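Q: Just need the structure, nothing else, for what follows:
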Amino acid sequence: MTATPAPMVVAAVGVHVLDTHVIGIESIPAGSDGQLVETIRMSAAGTAGGAALVLARLGAQVRSLGAIGTDTAGDTLLALLAREGIDTAGLVRLAEHQTSASVIPVRPNGDRPAWHCIGANGAFTLDHLADDALDGLTHLHLGGPEFLGGPAAGDLLARARARGITTSVDILAPGDPDLLAWIADALPHTDHLLPNDEQVRGFTGESDLGAGARALVAAGAGAVAVTQGARGALVVTAAEPDRVVEVPAVALGEGELVDTTGCGDAFSAGYLRGLSLGRDPVAAARLGCATASFVARGLGSDAGVYDLDAVLSLVG
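A: Prediction:
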């Protein structure tokens, strides 16, 4: 049976990146030598951009809000987002900054170190948002609140919640107690916090992931859904802070795993789409894990062909 998508109008605010994936890197050639590789491709990425792309594939009406450069990389990023039907009018172009970009060499064993340029993401402020940026939204997803800082991020999220908009946050930087302090003002206005396991442990100093998630709920988040790679996700909510629920990852067949770049953003998108369908955080996390399994089969968040029906078929 074909799913009837629930109305979802979401703004993906913050970090938008152009990723360049290079597959088959065994080493960096010496001197000025060259090396043949299997594949080089570009994709839209970032805690806002990657989530925006996947949300659009899952049937949401998506706006991208953030900052990019006036360079060719920015042209390419806009084209990749527009190809998915995303409204990019809210991506301001800053001539004095380059578009944020990453180069990700993927080794044969799946390791994926990266070179990254922060670029225009570091210059984005709330002043770049149009007066009507929040009009008509059901959801606001803030990717990279650390670039705005806690007070500004908190202000944006509070404005959204005052309009009845569901808020969510995904953090880009590695876990560190000082970073948590930097964004602490945003947490009381965050309905759903979507970190990874390394971030939770680093933010809280807790070795036990459940205890770390509970600490973040105690800091103000309404629910914390933690990604933990091949183990899936872990969910704690303010409504039941003593209940820690593990949600397993969707198993892939032999040879199906290609690249995990973008899987965290895909989880965020699937989780948020689940919420829009009326699912609770645990059921939404199952949808997030299912969405990530499709992205893991290819390079980047735009890998493969999938839609909401395909993802729902894995979770029921």
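Q: switch to C-alpha atoms for all contacts and neighbour counts from now on
A: Noted.
Q: burial measure for the closest residue to residue 185 other than its chain neighbours, as a count.
A: Leaving aside its chain neighbours, residue 185 sits nearest to residue 150 (4.7 Å; criterion: Cα to Cα, 6 or more residues apart in numbering). Using other Cα atoms under 10 Å, residue 150 has 20 neighbouring residues.
Q: swap in residue 72?
A: 11.
Q: Likewise for the one 5 residues further on?
A: If you count neighbours by other Cα under 10 Å, residue 77 ends up with 26.
Q: ditto for residue 219
A: Neighbours of residue 219 (other Cα under 10 Å): 15.
Q: what residues are up against the nearest residue to it once chain neighbours are set aside?
A: Excluding the flanking residues, the one nearest residue 219 by Cα to Cα, 6+ apart is residue 187, at 6.6 Å. Counting by Cα atoms under 8 Å, 6 or more residues apart in numbering, residue 187 touches 154, 193, 219-221.
Q: here's the other one to compare against:
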Amino acid sequence: MSANDVVSIGLHIVDVLGRPVTEIPPGQGMRRIDEIAITVAGTAAATSVGLARLGVRVESVGALGEDSLGRFLRQKMLDEGVGCAWLTEHSGVPTSATMLPIRPDGSRPALHVVGANAVLEADHVPWSDMAETKVLHLGGTCLLPGLDGEPAARVLERARNNGLITTLDLIPTGDATDLDALLPALPHVDYVFPSYEDALSLAGTDDGAEAARFFLDAGAGCVVITMGGDGACLAARGRGELRRPAYDVDVVDTTGCGDAFAAGFITGLVEGASEESALELGLACGSLVATGLGSDAGLTDRAALTRFMEATPRRDKERSG
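A: Model prediction:
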């Protein structure tokens, strides 16, 4: 049995990124770019790396293929100090991977292989390894067909019954099945982390306040909506909204900013900080990751994060509504 502050369950992906990409050359043409990177990614794996860099004891739970990408991902996470005893390997499926051509403004289309993430199930959750765990994080709802819906609800309910704080991050696909994957889980979630665009889409509205109410009415204890350069908004049942502006940074790549935000916010929960302090940590982590290429850029350790928070100005503009 190992001692963990956080168990992070869900998507484990290898990202291959290149920047800046302004076009895909036709045929077998070539374009020179400035930088290519290969990184640990995914709403469970990248969040685990961020947590480990912030000094949090974390165990990552996910499914890999029996291939070179899976071996890379496991070794990289071990090198970062993430517990990997519950990363399972599966024959006949590849490790999940994404190719990301990063545009000059930091945005990125994605070419994605679902792979082994599709075989992750509730039976993979290491209940015997969670005696000291404070937070159970589920990352990747809507892209975990073996876990989405009622299986995720059972996992989260059991975690809360065992006294854990539960957090959830999601990646909607735009299909009607997204709500089937998400809604059963929300009554058992203390904090859910949708992006602004995803919150609007799932709620079927163009109003941020209505989107927040959608998650709260569906049962979530608290919804934390990330809004990119416009900061973040936290809303909870029976309480008002808390909004904080983003840090003012030059954006290189937005890949993994949401995962880093979750890592910062969860770090605050582990430390027993206020929700406002957790929100600040999340914003700082997400902003730092935006300054480099890939999910592991910028964020190095807690001391550097503190220096960044003390020295970096904030953006004045916040999204209204």
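Q: show me where the stretch 151-300 of the second structure has helices.
A: 177-182, 196-203, 208-217, 257-270, 275-289 (DSSP state H, counting those that start in this stretch).
Q: Those helices: which one's closest to residue 57 of the second structure?
A: Minimum separation from residue 57 of the second structure across those (Cα to Cα) falls at helix 257-270, 9.8 Å.
Q: What residue in the second structure is paired with residue 62 of the first structure?
A: Counting by TM-score structural alignment, residue 62 of the first structure corresponds to residue 58 in the second structure.
Q: Just to check, its match is in contact with residue 48?
A: Yes. With contact defined as Cα atoms under 8 Å, residue 58 of the second structure reaches residue 48; the gap is 6.3 Å.
Q: list the residues that contact both of those two?
A: Joint contacts of residue 58 of the second structure and residue 48 (Cα under 8 Å, 6+ apart) are 8, 82.
Q: Neighbour count: these two, which is higher?
A: The residue with more neighbours, out of residue 58 of the second structure and residue 48, is residue 48; 35 against 26, by other Cα under 10 Å.
Q: Show me what that one aligns to in the first structure.
A: With TM-score structural alignment as the criterion, residue 48 of the second structure matches residue 52.
Q: how close does its match sit to residue 211 of the first structure?
A: Residue 52 of the first structure sits 30 Å away from residue 211 of the first structure, taking Cα to Cα, to the nearest Å as the criterion.
Q: sorry, back to before: correct me, but the residue nearest to residue 185 of the first structure touches residue 183?
A: Yes. With contact defined as Cα under 8 Å, residue 150 of the first structure reaches residue 183; the gap is 3.7 Å.
Q: what residues are up against residue 228 of the second structure?
A: With Cα under 8 Å, 6+ apart, residue 228 of the second structure has these contacts: residue 246.
Q: now it: how far from residue 179 of the second structure?
A: Residue 228 of the second structure is 23 Å from residue 179 of the second structure, by Cα to Cα.
Q: Please pull up the equivalent of residue 270 of the second structure in the first structure.
A: Per TM-score structural alignment, residue 270 of the second structure is aligned with residue 276.
Q: same check, this time on residue 260 of the second structure
A: With TM-score structural alignment as the criterion, residue 260 of the second structure matches residue 266.
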